[in-house]
Structures are given as structure tokens and as C-alpha cells.
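Student: Okay, predicted coordinates and the sequence, questions at the end:
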Amino acid sequence: MRKQTLQLTSTDHHQITVTVFEPDLAPRCCLVISHGMAEHGDRYAGLAHWLADQGVAVVTYHHRGHGPGSAHPGHYADRQGWHRVVQDLHQVVSHTRAQFPGCPVALLGHSMGSFIAQSYIQQHGDLIDTLILSATNRIHRSQLKVSLGLVSLIRMLRGQRHPSKTISKLTFGKFNRQFQPARTTCDWLSRDPEQVDRYLTDPHCGLECSVGLWQDFIGGMLSIDPRHWRTDLPVHLFAGTDDPVGEKGKGIRKHFQAIREAGVHQVTLRLFDGGRHEMLNETNADDVWHFLLQCLPGQAMPQSQTAQAQTDTTGMVSGLFSG
């Protein structure tokens, strides 16, 4: 396995740090990973090493405002933040296709990164051969519009770069209250205490994001519409049945149905019993990694396996100021 770190320049001259994990032999496919909020691409190195051993080239990178060297931690940009993070992903995918010509490319988006990935394939679906969505949720349009108005008000009062503790408490804090008594503030991420502790001690994880980022994020989610996706694009969704972001299975199940109803032909959903938000870092991560491998181009298409959804809970940002 060969590892290469490089810098790509986005359209507004932003530097994108990219890491490529390349198998010793010619890869059978490529996987680009779009990570979640308040984390970074380096957290996927273990998975990338394992996939490279299976013959898969893996490309990770840091979203704007995330990871080492970020100029404005927790903030996308002062203007057109969502457009810019989607364009950054376009730079990464285009470079991947140029580096591995003729190799099918899959896109994995986790949590916030799943929504960036969905916006991306809505614009550049012809460049992706398979879309994989981890820990995503349905699009609550009415609630998102209310949330957008309130976030916009906070931005007017405090400025767009203001890191809002209020929004963090109303989202991440609400998620963790579902796992009381909790050992830490991040028990909602995984049942594996070692993985939770790694997140808590990582200086580039858990940052409070800016009001501007939240405004961009909510606006970006509102722009997602599966009716504008390629109908022949294979789409795989997976999550844990105890993931509060996906409403413990209810929200992601509804998004799965919405994608099917939009006319996308190949859609699967897999819910892992008892799993929390980061299934790739769960106690049964080995099973999840093998499932992910099955989702990649050239593999047998996994069957939908959905566990009974548990109690309805508030999903990410969609219920930001509700209840």
C-alpha cells in the first residue's frame, strides 16, 4: 500500500489537503470519502488501509473549516459556503478520476458529508458510479425553513463567524441526552468507549461550528432533491438503529423511500441493530467494513436489511429548534 498526501487548489484558491491510499496492484475501484461535521478525513485512515488491502484506492480530504491547518475552524466561507464545499468535492473527484483513469469511483458521505455528497451528485452525477450514504436523514423541509430563519437571526446579531454554543446544545447536546446516564458528552457517537475517547482527545474533533456554517448547511440540505438524481445511479444507505441523526431508523428509512419514489432504480438500506451514529467506528465495525466493501462498484449488490425502527426522536438540524 502506498500513501500520498497532496494539495489541490479550489476555484477560489482554497487549499484542499488530500490523502490517497493506493493498493500495491492496480485498484479495482476508488472510494472518495466526504466526512462529517466537527471531524476530519484523517479519522478514516484505518478504514482506508483495510480497503487498500482489498484492492480499493481510497481518497480522503478535509472539508473547509475542518482538519489540521484550517484557517477558520468550524467555518466554511464568508460567501457561498455550501457551493464552495461542493466544488471542493468536485476538485477531489476530478483529481481521483485523472489519477486512476478508467477506474470506477464510489462516493461515501457520512452525516454532514452525506448531504454534501447528495448535493454533489445532483450536479455531477455522471462522475460517480456508486453513492453510499452513512448516517444520513430525511429532508424535513418545513422544519428546516424555520431553523434557517432562526439561524439567520443569530447571524445578524452575532456575525457569521460566531461559533454558536446555542446551536451546538440544541443539536449535539440533544443527541447525547438520549443515552443517559452518559459517560461522556459524545456517547451518541458509538457504543465503543475507546472510539469515543479518541474523538474527545482529538484536537481537530468536536469544534463548535460557526453560525455561517449552519446557515450554509441548512440551505444546502434544502437544495437536495432526489428527483434530480441519475435514475441509474446505485445508492446504498446505512445507519445504526440507535443513531439519533437518522431518528433511530425512522428518518433514514423515509429518505430511502423518497429516493425510490424519485425513480432511482437501485437503492438499498441497511440498518445495524443497536448501532449509534458512527457505524464505521462501532463495536461491530468489522461487519460494517465488509458491508461497505460489498457496496463498491463491481461487487454483488447488497440486499436491503432494515431492522424495526425504534422510538421517533429528533433528527439532525431538521428538528433544530423544535420540541
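Tutor: Nice, I can see it.

Student: use CA for all of it now, contacts and neighbours both
Tutor: OK.

Student: In contact with A117, which residues?
Tutor: 34, 86, 107-109, 131 (CA atoms under 8 Å, 6 or more residues apart in numbering).

Student: Most widely separated two among those?
Tutor: Of all pairs drawn from these, the greatest distance, 14.9 Å, lies between V86 and L131 (CA to CA).

Student: neighbour-wise, which of those two wins?
Tutor: Just comparing V86 and L131: by other CA atoms under 10 Å the higher neighbour count belongs to L131, 26 against 22.

Student: Then the more buried one would be within a helix, right?
Tutor: No: judged by DSSP: H, G, I helix; E, B strand; the rest coil, L131 forms no part of a helix; its state is strand.

Student: quick one: it and H236 touch, right?
Tutor: Yes: using CA atoms under 8 Å, L131 makes contact with H236 at a distance of 6.3 Å.

Student: Mind telling me what element the residue lying farthest from the centre of the chain is part of?
Tutor: Residue farthest from the centre of the chain, counting by CA atoms, centre = their mean, is L157 at 29.4 Å. Using DSSP states H and E, L157 sits within helix 141-158.

Student: Remind me what that helix packs against, helices and strands.
Tutor: Contact partners of helix 141-158 among helices and strands, from 3 or more CA pairs under 8 Å, 6 or more residues apart in numbering; DSSP states H and E: helix 211-222.

Student: hold the first one in mind and look at this next one:
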Amino acid sequence: MKPIQLTASDGLELSVVIFESKSNEPEALVQILHGAQEHKGRYFELARFLQGHGYTVVLSDIRGHGESISAQVPKGCMGSLEQILEDQKLIADTLKKLYPGKPLYLFGHSMGSLFARCYLQAHDDDIEKLILSGTVDYRFYARAGVLIAKLISTLKGDRGHSQFLNALLGINGKDDSWVSANPANRIQRKNDPHFFTSYENAAILAIATANLQQRAFDKFLCKNPDLEILSITGEEDPITGGRRGLQGSMDALRKAGYTSVESKVYKRLRHEVIHEVENQQVFEDLLKFLTSQTDQDLSYATGAIR
């Protein structure tokens, strides 16, 4: 594991680590965007697995998470969606310079799945494959949520914390059983010192904007319509919106212009499929997708939604 520091446009030092392939030449590069309230360290097991199979993996703490913090950008502060996407573009460009000529794949979990879909709109030609995990569905109240978040940010300040907005986002719910069927994973989350309990108003506005913008089809330049996309979710994950919500997410990507969109739904698993007891099967399925060719049928997945 090799740590690197990248400086964002506003001066924030982004905490980034690279797991370099065990082979002399990596098969490809994998860039991972984590979910809400968490940090890059929760993806080390997946990174080591992919590293052992010839991939070079880069993990970063999204601004306001983990170690990508400062006096000006404390935990729970993300700023705008544009800044978040700019940070990821910086990471992608750095990877391409460090490992020229290697294909880049993107992995986004939960909140990261929203950011990844927004990243596609202008930069889908940066990447050759996309994996969405805990794929967040479009919420019918997204536009109202953005307006409410803007109003509260105006009245209470971007840097303020609104209990109402955090509750609307689902932060700090007492029942975390939806996250994982694996009790050890839930205990680890509760005891993780990097987790936090509240986002600033502007951060929640960024997340709400991302949920709304994923359906802004006019923003998709679709320079890479052949981009291979795979969604992996648990059957008992409420964040996906169930079968209908997940179908809507897949259909939206096709409407945006992408022709290779597949979905795998794991029976009995919940939101964090890579942290469930059965995660080795999930890892193997991810490896199969990453090593597959575009003309292969990816409907190997039980419960596939095309």
C-alpha cells in the first residue's frame, strides 16, 4: 500500500492510497468511491483481493471523510457536487499519468454510486468499466429535497447542521440492520472512529443534487456508449428502491445512451454486499466482470436485471 497526497483546487490535501498490482504490469486500474459517513479503509479487503489478481487499486477519502479533512474542511463537510467530482477527476488524471496506457475502471458504493453516475456525464471516456454497489435509486422527492436543502442552507448557512436534513438523508437512524446481515460488520461500523453522525447543510445539498442530477439526461455527453456497467446489490437492500427502483436505475443508464448495463441481485444480502459473510462470492463475481470481454453475456448473476 502506497499513500500519496493530492492537493485539490481549494488547497485540501486529499488522502489517497494505491494498492499496486503484484505483477509487473497491472491488468487495469480500479478507482473506488466510498459511501456516506465512511472512509477508504473499509475497502482495503476488496483492494487486496483485486491487487492479488493483477489490478492496481486506488482508494481515497472523499473530502470531509476519513483523513481528507482540515480545519476548513472538517468531517461532514463536502462542499458542492462540482468540487467532489473535480476531486475524483484529479485522482483519475493522476492515475493515468502514473500508469500510462492502462484502462481505468470505476467503482462507486451507495453515495459513491450517485457521484459515479454524475461523473459519467462529462468523463465517461476516462473509464472503460463501471461498478455500482448499493445502487441508490432516484427518489421522487429529489427535486423538493434539493429546494429544501437550498432553503435551509440559505437560512442556516452552508456550514450549519440541520437535524431535519440529516434525518431526511437517513443519517443517525437507530436501526442499522438494513446495512448488513453480517453482525460483525455492523459492530465494526459502530466502533469505527472515522464514522461521524452529521453532514453540513451544503454536503446534504450535494448528495440531494447528485440524486436529482443522475436523471438529468441532457448532461450525459455519452462519449463512451459502449461503457460496461454492472450493478451489484442485496435483495434486502432498501436503498435501491427494491426491484422497481433498481429497474429504474438500470433503465435510466440505458436512456442516457449506455448499451451494456447489467445487474446482479444477491439473495438475502443487504446494503453492503462486499462486507457480508458471503463477500468472497461477491469478489469473485466482480473479478469475472472486470476480466470479461464486451461480447460476453454477463447475465451469470442470479436475479439479473437487464
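Tutor: Thanks, I have the structure now. No experiment lies behind these values; they were computed from the predicted model shown.

Student: before we move on, the earlier item: so where is the very next helix or strand once past the helix holding L157 of structure 1 in structure 2?
Tutor: Toward the C-terminus, helix 141-158 of structure 1 is succeeded by helix 165-168 as the next helix or strand (DSSP H and E). Mapping helix 165-168 of structure 1 onto structure 2 (TM-score structural alignment) gives residues 163-166.

Student: and what of stretch 243-251 of structure 1?
Tutor: Using TM-score structural alignment, the partner range for stretch 243-251 of structure 1 is residues 237-245.

Student: Start and end of that stretch, how far apart?
Tutor: Using CA to CA, to the nearest Å, one end of stretch 237-245 of structure 2 lies 11 Å from the other.

Student: same question, stretch 13-27 of structure 1
Tutor: Per CA to CA, the first residue of stretch 13-27 of structure 1 is 30 Å away from its last.

Student: So which bits of the match of helix 165-168 of structure 1 are buried?
Tutor: For stretch 163-166 of structure 2, the neighbour count (16 or more other CA atoms under 10 Å) marks 165-166 as buried.

Student: Then stretch 57-72 of structure 2?
Tutor: For stretch 57-72 of structure 2, burial by neighbour count (16+ other CA under 10 Å) applies to 57-69.

Student: Tell me the spacing between the residue farthest from the centre of structure 1 and L222 of structure 1.
Tutor: Remark: distance between L157 of structure 1 and L222 of structure 1 (CA to CA) = 23 Å.

Student: which residue sits closest to G109 of structure 1, ignoring its sequence neighbours?
Tutor: Setting aside the residues directly before and after it, G109 of structure 1 is nearest to S34 in space (CA to CA, 6 or more residues apart in numbering), at 4.6 Å.

Student: which residues of the stretch 51-200 of structure 2 fall in helices?
Tutor: For the stretch 51-200 of structure 2, helices defined by DSSP state H, counting those that start in this stretch occupy the ranges 81-98, 111-123, 142-156, 163-169, 183-191.

Student: G303 of structure 2 is nearest to which of those?
Tutor: The closest of the helices of the stretch 51-200 of structure 2 to G303 of structure 2 is helix 111-123. By CA to CA, the value is 19.9 Å.

Student: related to what we said a few turns ago, just give me how far the match of helix 165-168 of structure 1 sits from the chain centre.
Tutor: Remark: stretch 163-166 of structure 2 is offset 22 Å from the chain centroid, using CA atoms, centre = their mean, to the nearest Å.

Student: average gap between it and structure 1?
Tutor: Superposed on structure 1, stretch 163-166 of structure 2 shows a mean distance to its aligned partners of 2.7 Å (mean CA distance after the TM-score superposition for structure 1).

Student: got the contact list for that stretch?
Tutor: Here stretch 163-166 of structure 2 has contacts from 149, 172, 198-199, 201, 204, using CA under 8 Å, 6+ apart.

Student: go again using 6 Å as the cut-off
Tutor: Where contact means CA atoms under 6 Å, 6 or more residues apart in numbering, no residue beyond stretch 163-166 of structure 2 reaches it.

Student: same deal with stretch 124-134 of structure 1?
Tutor: For stretch 124-134 of structure 1, using CA under 6 Å, 6+ apart, the contacting residues are 104-110, 114, 234-239.

Student: between those, which is nearest C30 of structure 1?
Tutor: Ranked by distance to C30 of structure 1 (CA to CA), the contacts of stretch 124-134 of structure 1 are led by V105 at 4.7 Å.

Student: Contact partners for the corresponding residue of structure 2 for that closest one?
Tutor: The alignment partner of V105 of structure 1 in structure 2, by TM-score structural alignment, is L104. Each residue near L104 of structure 2 by CA under 6 Å, 6+ apart is listed here: 28-30, 127.

Student: got it, and E282 of structure 1?
Tutor: Applying CA under 6 Å, 6+ apart, we find E282 of structure 1 in contact with 190, 192.

Student: now P103 of structure 2
Tutor: A28.

Student: now it: how far from C222 of structure 2?
Tutor: Per CA to CA, P103 of structure 2 is found 18 Å from C222 of structure 2.

Student: now H53 of structure 2
Tutor: 30 Å.

Student: more crowded one of those two?
Tutor: For H53 of structure 2 and C222, the more surrounded residue by other CA under 10 Å is C222, and the numbers stand at 19 against 16.

Student: What sits closest to that one if chain neighbours are left out?
Tutor: In space, and not counting its chain neighbours, C222 of structure 2 is closest to G257: 6.2 Å by CA to CA, 6+ apart.

Student: Pull the number of nearby residues for the alignment partner in structure 1 of that neighbour.
Tutor: Aligned counterpart of G257 of structure 2 in structure 1: G263 (TM-score structural alignment). G263 of structure 1 sits with 16 neighbouring residues when counted by other CA under 10 Å.

Student: How about I187 of structure 2?
Tutor: Count around I187 of structure 2 with other CA under 10 Å applied: 10.

Student: gap between the match of stretch 243-251 of structure 1 and the chain center?
Tutor: A distance of 16 Å separates the centroid of the chain from that of stretch 237-245 of structure 2, by CA atoms, centre = their mean.

Student: Can you list the buried residues in that stretch?
Tutor: Quick answer for stretch 237-245 of structure 2 (16+ other CA under 10 Å): 237-242, 245.

Student: Tell me the one of those residues nearest D10 of structure 2?
Tutor: Ranked by distance to D10 of structure 2 (CA to CA), the buried residues of stretch 237-245 of structure 2 are led by I239 at 32.0 Å.
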